[in-house]
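> coordinates only, sequence not included:
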């Protein structure tokens, strides 16, 4: 094989490699993610379909309106707790008064006892929900207030006692309790307060000794009658409407979970980042990830990946009928080439597990292609030198005597 044929072969390979590089540099050259054009095309090979939405003041307004409503949105009854009712297992104290001695409970002999009343030994409400009062029989107690029980006792003995009155009190409360557990200093289960003096969520947590960790990493879950809602602890402090009244039977679970987001592409740093606050905006998140790389990033191609509820997606103009899931994959685009984009970024609140992706500038991809071509050319040059050396060596052998 002559040096000219070798050169011709490598020239063809070089032209082929260059053509491939120019035609599909995103496939040939290394990259940290898709190009902005690929994202905007909304074509996906293996992942789910997604929607691309440009961040505008109108879009930001919709997102702000549909931010999670916390406890206030889940439990809409703002009234203080109703009166405490008795339950099975509660220990009840009953005292019966008569207007004069000589009646049903009070002996006729003066001075036998101080005061015209008798206190019945404490008793627990039985499994059928009753207590027993002498001469009155079984009195329904479970699910009733103290006043209702008192009236029932008086009604039963009215015709036998002298102008009777009864006082019913909770001696030991074993139902109508509020539980606070999890990441609190002294987990507690305590009786609910009487009507008109109810505790709120923060009061209940205070009774349990307060939270153990930082407020921004602490979450509070309230369970009531099979329904649950969760809110950041600092939201209870910053948004008083979420600090709702607790009710008998409520369970409050406090736990710690740092909110996080991820950054990829041409950001200053790639990886997973903690909020270190109960909420941050998109501008703060980009700054926390090191901003944009000046030599690599396309400031006009910053993308926020997240899943939005169907109702929010519909408000954004997305055809939600294409999707069966409760949440819709949405990529929000924002341009930091626009000076106003930075102001807009401060209005977009980040959510846990959001992803920020910054695309490379097209000039970066062109540079990668040129580097690829330079490598191919250098390789072909080395091969040509090797071929020439081999040819000279063979010729020298033939000329040798």
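Nice, I can see it. Everything numeric here is computed off the predicted structure, so don't read it as measured data.
> switch to C-alpha atoms for all contacts and neighbour counts from now on
Will do.
> for the strand ranked longest in the chain, buried residues please.
Ranked by number of residues, the top strand in the chain under DSSP state E is strand 297-309. Within strand 297-309, the residues that count as buried by 16 or more other Cα atoms under 10 Å are 297-308.
> what does that strand contact?
Applying Cα atoms under 8 Å, 6 or more residues apart in numbering, the contact partners of strand 297-309 are 36, 266-267, 292, 326-338, 353-362.
> so what's the gap between it and the chain middle?
Here strand 297-309 is found 20 Å from its chain centre; the criterion is Cα atoms, centre = their mean, to the nearest Å.
> now tell me what touches whatever helix or strand comes next after it from outside.
As assigned by DSSP states H and E, the chain's next helix or strand after strand 297-309 is helix 310-315. Contacts of helix 310-315 with the rest of the structure, by Cα under 8 Å, 6+ apart, involve 62-63, 66, 319-320, 326-328.
> where strands are concerned, which of those residues count?
Checking the contacts of helix 310-315 against DSSP E, those in strands are 327-328.
> from residue 40, how far out is residue 130?
In this view, residue 130 and residue 40 are 70 Å apart by Cα to Cα, to the nearest Å.
> are any of the contacts of strand 297-309 buried, and if so which?
Using 16+ other Cα under 10 Å, the buried members of these are 36, 266-267, 292, 327-336, 353-361.
> biggest helix in this protein by residues?
Determined from DSSP state H, the single longest helix within the chain is helix 362-399.
> distance from the chain centre to that helix, please.
The answer for helix 362-399 is 57 Å, by Cα atoms, centre = their mean.
> residue 207: what's it in contact with?
Applying Cα under 8 Å, 6+ apart to residue 207 gives the contacts residue 188.
> could you pull out the helices for the stretch 201-350 of the chain?
Under the criterion DSSP state H, counting those that start in this stretch, helices of the stretch 201-350 of the chain are mapped to 201-207, 233-238, 282-288, 310-315, 339-345.
> as CSV, those with distance to residue 31 would be great.
CSV is the format used below for these (distance: least, Cα to Cα, whole Å):
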stretch, distance to residue 31
helix 201-207, 49
helix 233-238, 40
helix 282-288, 20
helix 310-315, 31
helix 339-345, 26
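> take a look at this one as well, against the first:
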């Protein structure tokens, strides 16, 4: 009767999984994990910046750009000048913004190209324009509100917004600090820089471990701080069955099992820890010792934690985004269910006999 009804299961047992292998006319390759397999499958996301990002020099704060706000003061060597009031020979122009075409307007000097010039070069241009209007003019050009070159920061950061590229904030790390730093754990923070139609992504920790990744910013850069979106699924005889986010850049099978509370001591089979994955052909071929496979292959990796090197293999086997970790039940657990089912089926019969006096 028990055999006919079938016992409740968390999922397939080891025998059923092995029965679905390609070797037994199934559609998945079942592979035992060893040192060679751990090396062949140890693939982690490769982030970084292209040469166009890393070779860009620092933006100099001396060059005027569209959007800059400038202050001007013009001195005239006459009592009754073009711009100044009677008795005053200095005329301050508090704020003038460089327009999108790169020009500013100065009375009596007209439209003057400011973009691309230093403040001193702009001063000479304005002076030469005014020299024909008033004798020996003197001009001062100064910045009022920092650079017009800006970058935007969004995502998991202290202060989202648009920030000017100023002398102290010309690099990625400095700009992140200016915006209040990240608001998520450093181990799972990813930084994306979008520049035109190009983008580069790095781990936040790598930004400080590798100074070459602290790139110089460019006007219009968009910086996005995100939490690592990778996850794996844990099923079977584990303390937790759930979709679990990664907690570090690299995650081993042993760490993944620890994240879900480990194996259930009373029901799990440490010889039947399986990792299900769609493996690209460039990895599946070396794992299987073949060269003819094309496209993604269904792979089932088997970890036996009771082997002498089983824990080492689990420690070295890298879990990747989308993996499913499945732990089978121990035969003892099935035997316990059988006994419980038999004992449970006898209890009502005994109760009926007691009531009838049989």
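Structure received. Note that the coordinates shown come from a computational prediction; the quantities given were computed from them, not determined experimentally.
> any idea what the TM-score is?
Aligned and superposed, the two chains score 0.67 in TM-score terms (TM-score structural alignment, normalised by the length of the second structure); 337 aligned residues with a Cα RMSD of 5.1 Å.
> hmm, back to that, and the longest helix of the first structure, what does it pack against?
helix 3-23, helix 25-28 (3 or more Cα pairs under 8 Å, 6 or more residues apart in numbering; DSSP states H and E).
> can you do 7 Å?
helix 3-23 (3 or more Cα pairs under 7 Å, 6 or more residues apart in numbering; DSSP states H and E).
> and the angle for the helix it packs on with helix 362-399?
Here helix 3-23 of the first structure points in a direction 170 degrees away from that of helix 362-399 (axes from the mean of the first three to the mean of the last three Cα atoms, to 10 degrees).
> who's in contact with helix 3-23 of the first structure?
Helix 3-23 of the first structure is touched from outside by 28, 369, 373, 376-377, 380, 384, 387-388, with contacts defined as Cα atoms under 7 Å, 6 or more residues apart in numbering.
> let's see it at 10 Å
Helix 3-23 of the first structure has contacts (Cα atoms under 10 Å, 6 or more residues apart in numbering) with 2, 25, 27-29, 365-366, 368-370, 372-374, 376-377, 379-381, 383-392.
> isn't residue 325 of the second structure right up against residue 263?
No: if you go by Cα atoms under 10 Å, residue 325 of the second structure and residue 263 don't touch, sitting 11.4 Å apart.
> overlap of the contact sets of the two?
Counting by Cα under 10 Å, 6+ apart, the residues touching both residue 325 of the second structure and residue 263 are 236, 238, 257, 273.
> distance of the first one from residue 263 of the second structure?
Meaning residue 236 of the second structure. In terms of Cα to Cα, residue 236 of the second structure sits 9 Å off from residue 263 of the second structure.
> joint contacts of these two?
273, 327-329.
> which of the residues you listed sits closest to residue 250 of the second structure?
residue 273 (19.5 Å; Cα to Cα).
> in space, what's closest to that closest one - neighbours in sequence excluded?
Counting by Cα to Cα, 6 or more residues apart in numbering, residue 327 is the residue found nearest to residue 273 of the second structure once chain neighbours are left out, at 4.6 Å.
> give the aligned equivalent of the one you found in the first structure.
Matched by TM-score structural alignment, residue 327 of the second structure corresponds to residue 358 in the first structure.
> residues touching the nearest residue to residue 268 of the first structure once chain neighbours are set aside, list them.
Leaving aside its chain neighbours, residue 268 of the first structure sits nearest to residue 290 (4.0 Å; criterion: Cα to Cα, 6+ apart). Residues in contact with residue 290 of the first structure (Cα under 10 Å, 6+ apart) are 263, 266-270, 284.
> residues touching the nearest residue to residue 323 of the second structure once chain neighbours are set aside, list them.
Among residues not flanking residue 323 of the second structure along the chain, residue 232 sits closest, at 4.9 Å (Cα to Cα, 6+ apart). Applying Cα under 10 Å, 6+ apart to residue 232 of the second structure gives the contacts 242-246, 256, 275, 319-325.
> residue 232 of the second structure and residue 156 of the second structure: what is the separation?
22 Å.
> repeat that for residue 122 of the second structure.
Following Cα to Cα, the distance that separates residue 122 of the second structure from residue 156 of the second structure is 40 Å.
> give me every residue that touches residue 68 of the second structure.
Applying Cα under 10 Å, 6+ apart, the residues near residue 68 of the second structure are 95-100, 102, 114-115, 143-150, 164.
> make a ChimeraX selection of the buried ones in those.
Entered in ChimeraX, the line below selects the buried ones among the contacts of residue 68 of the second structure, by 16+ other Cα under 10 Å:
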select :96,97,98,99,102,114,115,143,146,147,148,149,150,164
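> among the contacts of residue 68 of the second structure, which lie within strands?
Among the contacts of residue 68 of the second structure, the members that lie in strands (by DSSP E) are 95-97, 143, 150, 164.
> out of these, who's nearest residue 28 of the second structure?
Taking Cα to Cα as the measure, residue 28 of the second structure lies nearest residue 150 of these, at 52.4 Å.
> what lines up with that closest one in the first structure?
Alignment note: residue 150 of the second structure maps to residue 177 in the first structure; criterion TM-score structural alignment.
> contact partners for its match?
188-193, 247-251.
> not counting sequence-adjacent ones, nearest residue to it?
Distances taken as Cα to Cα, 6+ apart place residue 191 nearest to residue 177 of the first structure, at 4.4 Å, with adjacent residues excluded.
> wait, isn't the one you found in contact with residue 180?
No: applying Cα under 10 Å, one finds residue 191 of the first structure not in contact with residue 180, separated by 11.5 Å.
> so what sits against both of the two?
Common neighbours of residue 191 of the first structure and residue 180 are not found (criterion: Cα under 10 Å, 6+ apart).
> for the residue nearest to residue 273 of the second structure, give me its contacts.
Residues in contact with residue 327 of the second structure (Cα under 10 Å, 6+ apart) are 10-14, 234-238, 257, 262-264, 267-275, 302-303.
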